[in-house]
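Chemist: what's the 3D shape of this:
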Amino acid sequence: MTNPEWLKPGMYGALLGAVFVGVVGFSWGGWMTGGSANKLASEMARDQVIAALVPICHDMSRTDNQRLAKLATIQAATSYKRRDAVMDAGWATMPGSDSPNRDLAKACIEGLNLDAS
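Modeler: Now for the predicted structure:
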């Protein structure tokens, strides 16, 4: 089958246009693949769950009988060990869970008033 001579530049233009639209769409247009969208959604969901659990962590710290001693231990710990200190205090272990949550412990530290304890 022979194609008309005028069809060849049109085919090249359509092919280059499709490539250009794809590059621009994924680079600046905000397009993403399904895998990237799922990863983004999972991260957002995890962050929202942690944010919802932070008040429980703070309430557990306020009602703890040994609050002052545990806060002193957390405050005395170096900045990168404070998360472990909150986990050891038991404030990052949610009711019904057997182990503490590292992300929750990190978020809980930010709300604890360590300077005014």
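
Chemist: can we go C-alpha only for contacts and neighbour counts from here?
Modeler: OK.

Chemist: Now do stretch 96-108: distance to the chain's middle.
Modeler: 14 Å (CA atoms, centre = their mean, to the nearest Å).

Chemist: Touching that stretch from outside, list them.
Modeler: With contacts defined as CA atoms under 8 Å, 6 or more residues apart in numbering, stretch 96-108 is touched by 50-51, 53-54, 57-58, 83-84, 86-87, 90-94.

Chemist: Now the terminal residues of that stretch, how far apart.
Modeler: One end of stretch 96-108 sits 18 Å from the other (CA to CA, to the nearest Å).

Chemist: Buried residues of that stretch, list them for me.
Modeler: 100-101, 104-108 (16 or more other CA atoms under 10 Å).

Chemist: Identify those among the contacts of stretch 96-108 that sit within helices.
Modeler: Those of the contacts of stretch 96-108 mapping onto helices are 50-51, 53-54, 57-58, 83-84, 86-87, per DSSP state H.

Chemist: and this one, so I can compare the two:
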Amino acid sequence: MIPIANPRDIFMHIPAMVMSATFGLIGGVVLAGIIGFNWLGWVTNDTVERTARLRAEAAVISALSPICVQKFREEAGVDERLIKLKRDSAWQQTNFISRGGWATLPGRSKPDLDVARACAAALVGAKT
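Modeler: Got it, this is the predicted structure:
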């Protein structure tokens, strides 16, 4: 055993091959992480959960918006309301659908704004 007076001198007594292999290993791990996350599609658990939540919300909205469209079309005066809806801006359309109660789903007391937005888009985009 070689006596070491200063703890910083420990690196001076490690063989060069071990130091090269250690730095190569560290560099390889860093490089693999950079390549994996940037180009190979690796993702963290948080990213997977966020993506799954967004997809589930989008699926629910796309499943519920036809109910809103149907409720809108079943009431009297649909042609006048549709003309007014098409004249409004996107924000006003969402607000119009929400206030009309068509985006208020069974069992809920308040309208769902995402469903109202999708409903307005479907109504405005639909050919009459």
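
Chemist: Can you calculate the TM-score here?
Modeler: Taking TM-score structural alignment, normalised by the length of structure 1 as the basis, the two superposed chains have a TM-score of 0.85; 117 aligned residues with a CA RMSD of 2.1 Å.

Chemist: What lines up with I35 of structure 2 in structure 1?
Modeler: Using TM-score structural alignment as the criterion, the counterpart of I35 of structure 2 in structure 1 is V24.

Chemist: swap in Q93 of structure 2?
Modeler: Q93 of structure 2 maps onto R82 in structure 1, by TM-score structural alignment.

Chemist: Tell me who's in contact with that match.
Modeler: R82 of structure 1 neighbours (CA under 8 Å, 6+ apart): 74-75, 109.

Chemist: Please apply the same query to V78 of structure 2.
Modeler: V78 of structure 2 makes contacts with F72, as judged by CA under 8 Å, 6+ apart.

Chemist: And it, what's its match in structure 1?
Modeler: Under the alignment defined by TM-score structural alignment, V78 of structure 2 is paired with R67 of structure 1.

Chemist: Kindly report the same for T44 of structure 2.
Modeler: That one, T44 of structure 2, aligns with T33 by TM-score structural alignment.

Chemist: What distance do you get for that match to K8 of structure 1?
Modeler: The gap separating T33 of structure 1 from K8 of structure 1 is 32 Å, by CA to CA.

Chemist: same check, this time on L68 of structure 1
Modeler: For L68 of structure 1, the distance to K8 of structure 1 equals 80 Å [CA to CA].

Chemist: now swap in G29 of structure 1 and tell me
Modeler: According to CA to CA, G29 of structure 1 stands 29 Å off from K8 of structure 1.

Chemist: same check, this time on T73 of structure 1
Modeler: Relative to K8 of structure 1, and taking CA to CA, T73 of structure 1 is found at 76 Å.

Chemist: Not including adjacent chain positions, what is the nearest residue to W91 of structure 1?
Modeler: Of all residues not flanking W91 of structure 1 in the chain, C57 sits nearest, at 5.3 Å (CA to CA, 6 or more residues apart in numbering).

Chemist: got a list of what that neighbour touches?
Modeler: 91-92, 94, 104, 108.

Chemist: can you tell me which two in these are farthest apart?
Modeler: The most widely separated members of the contacts of C57 of structure 1 are M94 and C108, with 12.1 Å between them, by CA to CA.

Chemist: What are the boundaries of the strands in structure 1?
Modeler: Here structure 1 has no strands by DSSP state E.
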